[in-house]
Structures are given as C-alpha cells and as structure tokens.
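Enquirer: sequence-free structure coming up:
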C-alpha cells in the first residue's frame, strides 16, 4: 500500500468515529425533548464545522497513543484515542467559528464561514458554545470512571483559556482596520504564537495521549523531571517553529504549493516576516512598511514583498529553521533513549516528538 493510500485509510477510520460521536450527541440532544428543527440545526452545526479540516491535531492523539503503547491499539483503545482526537477537533471548530466572526472572514476550508451561511448570522455565537460543550459531554460519557478523567477535563479547560488569551493579544495588537506597527515585535509575536497556537495544536494532543496511557506526573520531591513539563518544553518551541514556518510560507509559498493565497500582509497580521523586517529596518525601510503594510491594495502588498526580498527574509528564515531544528532535537535528546519501564507501564518516548518534527521540518505547504 502506498503512503498516500495508508494516509487516506487512516483518515477514513478516524472519520468513522466522528459519525458515531455525532450520532451520540444528537441522540442525547433529542432525549432532552428538543424539537425537530433544533435537532436539524445542531446536526448541521456539527457536520459543517467539525470534520472538514486536515484533522492533524485529532490524528496526532491517536498516533501518540500508538507510539507510547508501542503496539496496535485494541478496538476500545482506538475508539477512546479517536474520541479525544475529535474533542481536539471540536475545540478547533469552536475557535474557528468564533474567530471567523471576529475577523469578519469570508471563507473557511473552501466554503462560506459558518456565520455567513443562510439564517445563521449571530446564532453562530451560541453554536460555537455548543461545539465547545460537546467536548465535556463526550469526555464525561466515556472517561468518567477512568483515573485520568479530571486531568482530561482540566487540560481542555486550561488549554482553552490559554488560547483565548493568545487570541486577545492578537486582536488588540493587529486589528485588521487599524495599522500600528509600533505595537509589533518579535517578542509579541512569540507570545501570541505560544498562547494562540502552540498549546492547543501541539501540547494538547500529546498530553491527552499521555493521560490516556496512564503516564503519571512526577511526584513532588522526586528527582526526575515531570514528563508533562518535559513534553511541554519540547512541544511549545515546536509549535512556535511551525507558526513561523506558516508565516514564512504565507509570504514565500505559491498558491499551488500551499493551497491558498497568502494574505498576512494585506490583513495586517502580526507575522514573523514583518516583525523580522521591523527588527532590522533602516528608517527608509520602516517608512515603506508604515506606508504599505496592512493596506487592502495589491501594489502596497507588492512593495512590502519586494522589501522582504531586499532585506533577505528568505535567508534569515533558512538560518532560523536550522537553528530551531537543532534546538528542538537537543531538547528531544534529553529524554532517555531507552526509558526504563516497569511491566505494563507506559513512559515518554523520543519517537513521539521526532514524528512531529519529521512532519514539519522543511515542509513546503
């Protein structure tokens, strides 16, 4: 079987679990005596917003559980790992529905943003809340009697709060309709990226898998590093590197390559590229950025891109990428190569992080 076929089959298996979870949520909803039109509405909300993306975050939970257990999963283990993966996708859907309203975006995943669907409009606010709360219904339904239950709930709550903090900093730093580059800096960019992306896209899927596999926190007074703190110390820089790469591809990648037209310059995004340019711009170069960044004008965008080329942003990015790769590999190597595990015990493995880094390093889309 080719790698592409294996990937498609893996996705198909994961998507089959969504159908079961959707039906479970709808059955519970109907059992509350909800009217037929509300049932149809909730179904459309779930189907329109949850399953259509790349599903990387959700599939990462399943992949990590398999790596940690070091074997194929039983049917029940697969279902539970996939359920947690779909809870991450529900969280993502909650963020995207609300984020698109805040940004007044037009399309998402090749279709109109949900709030722009006929008759939805501001009802999308409540629909986003329902997507979020479906997470806690499903976790309670399937993990209530498991030792990891409260850890799963607390992890989702903490990660949601972190992401909302990141969103606030982003919204007040780079509003689309008011350009003020004095608010931008590489430090601000790093803060936004860590809170808005790294925690929920990278740490959350791995920590969920670790809890499901029964990996304990280090006991107080123990000499070893807490495995969750260790995982976070690797995954947050990994998430930061991923977002810098995304920002760079928005500028340097072609639509054929990245599957979309880059809009960070026109949308006044607090991107790594503009912050890197600002950090070393001469007064004349800064004037070009002030006059052209964040303008809804193709010529202004072209002037900013030309300035990026003149300032050597491509070369700076290549240096950044190599340094980030070495730094992350160094962090991964702090995990014992052959961890000592008691019979039946699951311990953290380097392979979890290497598989993430392998998917990201030098990616072109």
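Expert: Received the coordinates, thanks. Only a predicted model underlies this, so the values are computations on that prediction, with no experimental measurement involved. Numbers count the residues shown, from 1 in each chain.
Enquirer: make it CA atoms for all contacts and neighbour counts henceforth
Expert: OK.
Enquirer: count residues in the vicinity of residue 61, would you?
Expert: Other residues near residue 61 number 27, with proximity taken as other Cα atoms under 10 Å.
Enquirer: dump the residue contacts of it.
Expert: Contact analysis of residue 61 by Cα atoms under 8 Å, 6 or more residues apart in numbering lists 81, 82, 84, 85, 205, 206, 208, 209.
Enquirer: repeat that with 7 Å
Expert: In this structure, residue 61 makes contact with 81, 84, 85, 205, 206, 208, 209, judged by Cα atoms under 7 Å, 6 or more residues apart in numbering.
Enquirer: ok, for the third one, nearest residue in space, not its chain neighbours?
Expert: Think residue 85. residue 58 (3.6 Å; Cα to Cα, 6 or more residues apart in numbering).
Enquirer: check the gap between the one you found and residue 252 for me.
Expert: As judged by Cα to Cα, to the nearest Å, residue 58 and residue 252 stand 28 Å apart.
Enquirer: got another, please set it beside the one above:
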C-alpha cells in the first residue's frame, strides 16, 4: 500500500526556469559582444598568415564602443514575433548585423574623409598610422590606409554574411529570413548613394532629405533588424506590419537626432567633430529647413560655408547661429517628438508580448533623447 500511496502522490515540481518574457537589454549586449569575440577568435586562429590577425585587431578596436542598437532590435524582434526558448539564433544574427554596421561605417568614413569615429581615429586613419609605425614610407601612408580600410570593410561584410546565413540555417524557415537580408543590403546602399548624390549641395528640398534618412537609416537601422529577428522566430506578416509602423518613424527620429548632434553635439560624447557634417556638405533635413527659411543674407552666409573643406570653428559657429535663428533646429526637435510619439502609439496597438513592447519603448526613448 505504501508503494501505491507513493504513486498517487504528485511528482515533485521540476526546477525549470521558464524562458524570459522579455529581452534583458544589458544581457543581450553582453551576449552579442561575446558572440563577436568568439567568432573573431576563431577567425584569428584559422588565419592563413600573420597579416590577417593585425586586420582583425583593427576590426575589434572598431567594434568596441558601439551602441549595439541593431543587435538589440534584432533580439527584440525575436520576442515581438513570439520567439520562445533559446534566443541564440537571434543573438548570432544580431552579431552579424553589428559586423554589417562596421562594414557600412568603415566605408562611410572613407567616402566622407572622416578623421574620427567613436572618439578614436577612423579605420583608414588608424591603418595609415599602423603602416608607418611598421616601417612603411610616410608618403604612401594615406593611400595604404584608404585601401586597407576598403578591404577591412569588405571583410566585415563577408563575415557578417557568414553569421547571418548561419543564424538562418538554425531555424525552420530560412526562406523567410534570407530575402530580408537582401532587401536590407540593397536599401542601405541605395540610401548611401542618395546621400552621396546630395552631398555638397545646399538645397531646401526637405522631402529628398527625408527620403535619404528613410533608406540610409530608418529601414536599415530599425525596421530590418526587427523584421529579421521576427522572421527567425517564425512571425506572421501581421507582426511585420506592426513592426514597420513602429520602426520607420523611430528610425527617422533617430537620424534626425544624429543630424542635430552632428552640428550641436559635444564631441566628447559623440566621438565625432561637430565640423564634419557641415564641412562635408551633408544635405540633412536640418540644413534643408534652414535653406527654406533663411533670409538672403543668411543664405549667402550658409552657401559660403557649407561643404567648405577649410571650415573653421568660427565658421561652424556662424552656421549654428543661422540654424537657431531660422528655427531649423527647433523644427527638427519637433519632428523628432512627432515621430517618437507616432512610434509609441503604434507600439501601444501592436500584437506583441508585453515584455517586448516594454523593451522597445525603452529603446525608443534612448534612441531619440541621446547625447551620443
């Protein structure tokens, strides 16, 4: 009877920890960093010669200090799409997106002739310095740095592809993921080309400036990472539509904030000079609004300084004064608020788990109110 009584007793509860209902954003950052370190360690160990590890070291340096916004959104997309259990595929894809971002930024700095990135010398500058430090002739340093940076960006792109495709192969429906990767890459290159086409031209065309940030930033930085994470979780088309309703206004607000920081930010916080955007002649929404509203005298003053390679801090102060007096700065602040509110409203009505909505709400706040 004792045996029967034992059989009737309920089995003791197993100590099973349920999967988290929402992403822990700080933990996700650590997981992505660990995935990147592990991946680069393996590449370094299998390097065909002694030259590649030095290039990998430069890539590690470049990756340090990034905001990891795209990886965070990718993992949030996994949860928003109903992902449960081990989110390792989303973390692997997230690491791939960070490598893709490294590719884009390294090439962007080459195109813009930027000297700094994240408070450090840009990749082409660092590679040029390393070349001379290792005995290379000084008169070839700049040429070497540019060429090596293009190759470093290409390497980051190739390895990004390896991580992203590897992540897609671990889920049941890779055919849902791979087309998103193709679209993301095409969209960001289109946005970069639009940016290149408009750079150096002071224009009052706000619509074109918004189109640039839609493709260069909003879709690539926010929408596609969310879509890729959701696809890895097997989400439905309805989830994708809700993610887009949140992502596109938030992505535009993120870039608008970036444009303000590029002129009014603190270089110690942003890691970039406040002269770069004006000196490069970036045709931002901020500059287009100023051109629309400027008096003839102000417009002449802007044209004399916009895109000028020899721009000084005194020149930049004049430009900032015009951006203030025309109301362009305040108008961009209002555009940021409007788009952030639009994104949050879309989030309130989205069919996501509550924890995913909370994480995305946190990201929306930090992405639009940041100082770096």
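Expert: Perfect, I can see it now. The structure displayed is predicted, hence computed values, not measured ones.
Enquirer: returning to that earlier point: for the contacts of residue 61 of structure 1, which ones persist in structure 2?
Expert: Here is what carries over to structure 2 from the contacts of residue 61 of structure 1, by both residues aligned by TM-score structural alignment, their matches' Cα atoms under 7 Å: 81, 85, 205, 206, 208, 209.
Enquirer: hmm, residue 154 and the fifth one touching each other?
Expert: What that stands for is residue 208 of structure 1. No - here residue 208 of structure 1 lies out of contact with residue 154, judged by Cα atoms under 7 Å, at a distance of 10.7 Å.
Enquirer: tell me which of these two has more neighbours.
Expert: Neighbour tally, residue 208 of structure 1 and residue 154, criterion other Cα under 10 Å: the higher count belongs to residue 208, 25 against 11.
Enquirer: got the contact list for the residue nearest in space to the middle of structure 2?
Expert: Note on structure 2: the residue nearest the mean C-alpha position is residue 221, at 4.7 Å, using Cα atoms, centre = their mean. Under the criterion of Cα under 7 Å, 6+ apart, the contact partners of residue 221 of structure 2 comprise 70, 251.
Enquirer: average offset between stretch 148-158 of structure 2 and structure 1?
Expert: Aligned to structure 1 and superposed, stretch 148-158 of structure 2 gives a mean residue distance of 2.1 Å (mean Cα distance after the TM-score superposition for structure 1).
Enquirer: so that stretch matches what in structure 1?
Expert: Against structure 1, the aligned range for stretch 148-158 of structure 2 is residues 123-133 (TM-score structural alignment).
Enquirer: and for stretch 218-233 of structure 2?
Expert: On structure 1, the counterpart of stretch 218-233 of structure 2 by TM-score structural alignment is residues 198-213.
Enquirer: what about the residue mapped onto residue 61 of structure 2 from structure 1, distance to residue 34 of structure 1?
Expert: When structure 1 is aligned by TM-score structural alignment, residue 61 of structure 2 is paired with residue 48. In this structure, residue 48 of structure 1 lies at 20 Å from residue 34 of structure 1, with Cα to Cα as the measure.
Enquirer: between the two, point out the one with more neighbours.
Expert: When residue 48 of structure 1 and residue 34 are compared for neighbours, residue 48 comes out ahead with 15 against 12, by other Cα under 10 Å.
Enquirer: using the three-state scheme, assign that one.
Expert: State at residue 48 of structure 1, reduced to three classes by DSSP: H, G, I helix; E, B strand; the rest coil: helix.
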